[in-house]
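# Below are the sequence and a predicted model; questions follow.
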Amino acid sequence: MKSILHKAATRGNADHGWLQSKHTFSFANYYNPDRMNFGVLRVLNDDSVSENKGFGTHPHRDMEIISIPLEGDLKHMDNMGNSTVIKSGDVQVMSAGTGVMHSEYNNSAENPVKFLQIWVLPNKKDVTPRYDQITLDVSDRENKLQQIISPNPNDAGVWIHQDAWFFMTKLHQGKNISYTLKKPKKNGVYVFVLSGSAQINSQELDERDGFGLWDIDTFNISATSDTEILLMEVPMELNN
């Protein structure tokens, strides 16, 4: 097994007043040559957007963009004709492909919106842009893994143009769960602790820590407190 640990306090920080963002990997004004990606996982931003504020219309191309709201309501609009609001329990995906324009705003005048924005490099370029979102039953992740993203349009959750699988779980203190990689010879797993604390093998993980593992078939997660975790299995090679 090979691994890499990214403690929460080592992430890049962006303070724009209306936007507070923590960058696990190099992004915008934060550049660290040792923190460019984990395989095809290129961006993991932990964002908090103030009331009635947001990102104006901007372009993307050839990227799988995933938004996971944690608190509050996020308003999305794009040039494909979509105008939606996503909230905690929802997962949104946008395949930018040949090019898309979109905006994201806090839909509340009273409370901030907190969400993860995740970019995954696709295994196909110049695809037709697409948008999808799903509302999940969060009770289905209590002490078990709930699949939220896969490569398969007919599978649970939403799908992306990549051999990647994302899961979320809420583990009660003292509970254990195991994960077996779908493609252990090709993929690795990046574990991101949303809340609480957990242990993988002998590695202790706290809130907002990230832990990448590869050259491994299976591993166990032990909850050292009540914890919520996002698990992302992705190819380790950038050229697919």
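In hand now; what should we look at? Residues are numbered from 1 along each chain as shown.
# Going by C-alpha atoms from here, please, whenever you check contacts or count neighbours.
Fine.
# Could you check which helix or strand contains the most centrally placed residue in the chain?
Geometric centre of the chain, nearest residue: residue 118, 4.4 Å, by CA atoms, centre = their mean. Here residue 118 sits within strand 113-120, counting by DSSP states H and E.
# before we move on, the earlier item: show me what contacts the residue nearest to the centre of the chain?
Residue 118 makes contact with 41, 42, 43, 44, 45, 65, 66, 67, according to CA atoms under 8 Å, 6 or more residues apart in numbering.
# Equivalent analysis for residue 138, please.
residue 89.
# how much space between it and residue 225?
Per CA to CA, to the nearest Å, residue 138 is found 19 Å from residue 225.
# Check residue 139 too.
18 Å.
# likewise residue 167?
Going from residue 167 to residue 225 by CA to CA gives 19 Å.
# Equivalent analysis for residue 162, please.
Between residue 162 and residue 225 the computed distance is 33 Å (CA to CA).
# same thing with residue 233?
Going from residue 233 to residue 225 by CA to CA gives 24 Å.
# More neighbours: these two, which one.
Neighbours around residue 233 and residue 225, counted as other CA atoms under 10 Å, are more numerous at residue 233. The numbers are 29 against 17.
# what's near enough to touch the more buried one?
Shown in contact with residue 233 (CA under 8 Å, 6+ apart): 164, 165, 166, 181, 187, 188, 189, 190.
# Checking the closest residue to it other than its chain neighbours next. Helix, strand or coil?
Leaving aside its chain neighbours, residue 233 sits nearest to residue 189 (4.2 Å; criterion: CA to CA, 6 or more residues apart in numbering). At residue 189 the chain is in strand, as set by DSSP: H, G, I helix; E, B strand; the rest coil.
# Please compare the first structure with the one that follows:
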Amino acid sequence: MEIIRADSRGAFKNEWLDSRHSFSFGEYYDPQRMGFSSLRVINEDWVAAKGGFPMHGHRDMEIVTYVMEGALSHKDSLGNGSTIRPGDVQRMSAGRGILHSEFNHSTDETVHLLQIWIQPKFSGIQPGYAQEHFPLEERRGRLQLVASEDGRDSSLRMNADASLYASVLQAGDALSYQKPAGRAVYVHVARGELILNGVSLQAGDAVQVRDEAELAMTTATDAELLVFDLP
């Protein structure tokens, strides 16, 4: 297992955005951190009140937004408009090209989110958008599938060979994940503290796994985490 500590991530800050980059992104470049398998970007963003990303474009990328605090307003060139809140997961298939904006309309509340990019299985597809709410009780104490290639178990369908699970743990909870043979797994601690195969992890830490067959996870406090099953 390879551990990525939160304080080793890249950073960017301006008047409305405070961001941490697990992999090379924007002005942060590290040739040793260009992604992991098909996972290309995990940005942890804090968007200040009345701040946001103006309309901009992407192509040939599966973009997943996971909000932990606040409400983020979304608009795109497909005509979609929505608000993403905690428990919501948004998937945007950029395909052959899409424009979108994300904005925090609150006057006093910061939005805390993870933006995730996964390399698609096919390029040049029709752009697409989907959003689903996954109630806390469905994620508490278990790994809830929120996005996958085949859309199984009511997850969001992605144009990518990847499965994304979310979980919220309370003190004393325990999880076990059996890594399929030949696959890679990436675990990101979104909040709290997690012990994974005896290794203590804090919020913002992550673990890249290729050889471990079983991942045993527990916590003495509270924790929120994402688990990626990757090729």
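On my side now, so go ahead. Everything quoted here is computed from the prediction, not taken from an experiment.
# just to revisit the earlier point, any chance of the contacts of residue 233 of structure 1 in JSON lines, plus distance to residue 206 of structure 1?
Shown next, in JSON lines, are the contacts of residue 233 of structure 1 (distance: CA to CA, whole Å):
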{"residue": "164", "distance to residue 206 of structure 1": "24"}
{"residue": "165", "distance to residue 206 of structure 1": "23"}
{"residue": "166", "distance to residue 206 of structure 1": "20"}
{"residue": "181", "distance to residue 206 of structure 1": "23"}
{"residue": "187", "distance to residue 206 of structure 1": "24"}
{"residue": "188", "distance to residue 206 of structure 1": "20"}
{"residue": "189", "distance to residue 206 of structure 1": "17"}
{"residue": "190", "distance to residue 206 of structure 1": "14"}
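# can you tell me which residues contact the aligned partner of residue 178 of structure 2 in structure 1?
With TM-score structural alignment as the criterion, residue 178 of structure 2 lines up with residue 180 in structure 1. By CA under 8 Å, 6+ apart, the contact list for residue 180 of structure 1 reads 217, 218, 219.
# One more: residue 97 of structure 2?
If you count contacts by CA under 8 Å, 6+ apart, then residue 97 of structure 2 has 57, 58, 59, 60, 124, 127 around it.
# Need the counterpart of it in structure 1.
Aligned counterpart of residue 97 of structure 2 in structure 1: residue 99 (TM-score structural alignment).
# Would you map the helices across structure 2?
Under the criterion DSSP state H, helices of structure 2 are mapped to 136-139.
# Quick check: most distant residue from the centroid of it.
Distance from the centre of structure 2 peaks at residue 107, with 25.5 Å (CA atoms, centre = their mean).
# pretty sure that residue is touching residue 49, no?
Yes: the pair residue 107 of structure 2 and residue 49 qualifies as a contact (CA atoms under 8 Å) at a distance of 5.2 Å.
# show me the residues around the residue nearest to residue 170 of structure 1 when sequence neighbours are not counted that make contact.
Spatial nearest neighbour of residue 170 of structure 1, excluding adjacent residues (CA to CA, 6+ apart): residue 228 at 4.4 Å. By CA under 8 Å, 6+ apart, the contact list for residue 228 of structure 1 reads 168, 169, 170, 171, 193, 194, 195, 196.
# Count the neighbours of the last one for me.
This means residue 196 of structure 1. Count around residue 196 of structure 1 with other CA under 10 Å applied: 20.
# So what does it match up with in structure 2?
Checking with TM-score structural alignment, residue 196 of structure 1 has residue 192 as its match.
# Give the full set of residues in contact with the closest residue to its match other than its chain neighbours.
Distances taken as CA to CA, 6+ apart place residue 223 nearest to residue 192 of structure 2, at 4.2 Å, with adjacent residues excluded. Counting by CA under 8 Å, 6+ apart, residue 223 of structure 2 makes contact with 168, 169, 170, 189, 190, 191, 192, 193, 194.
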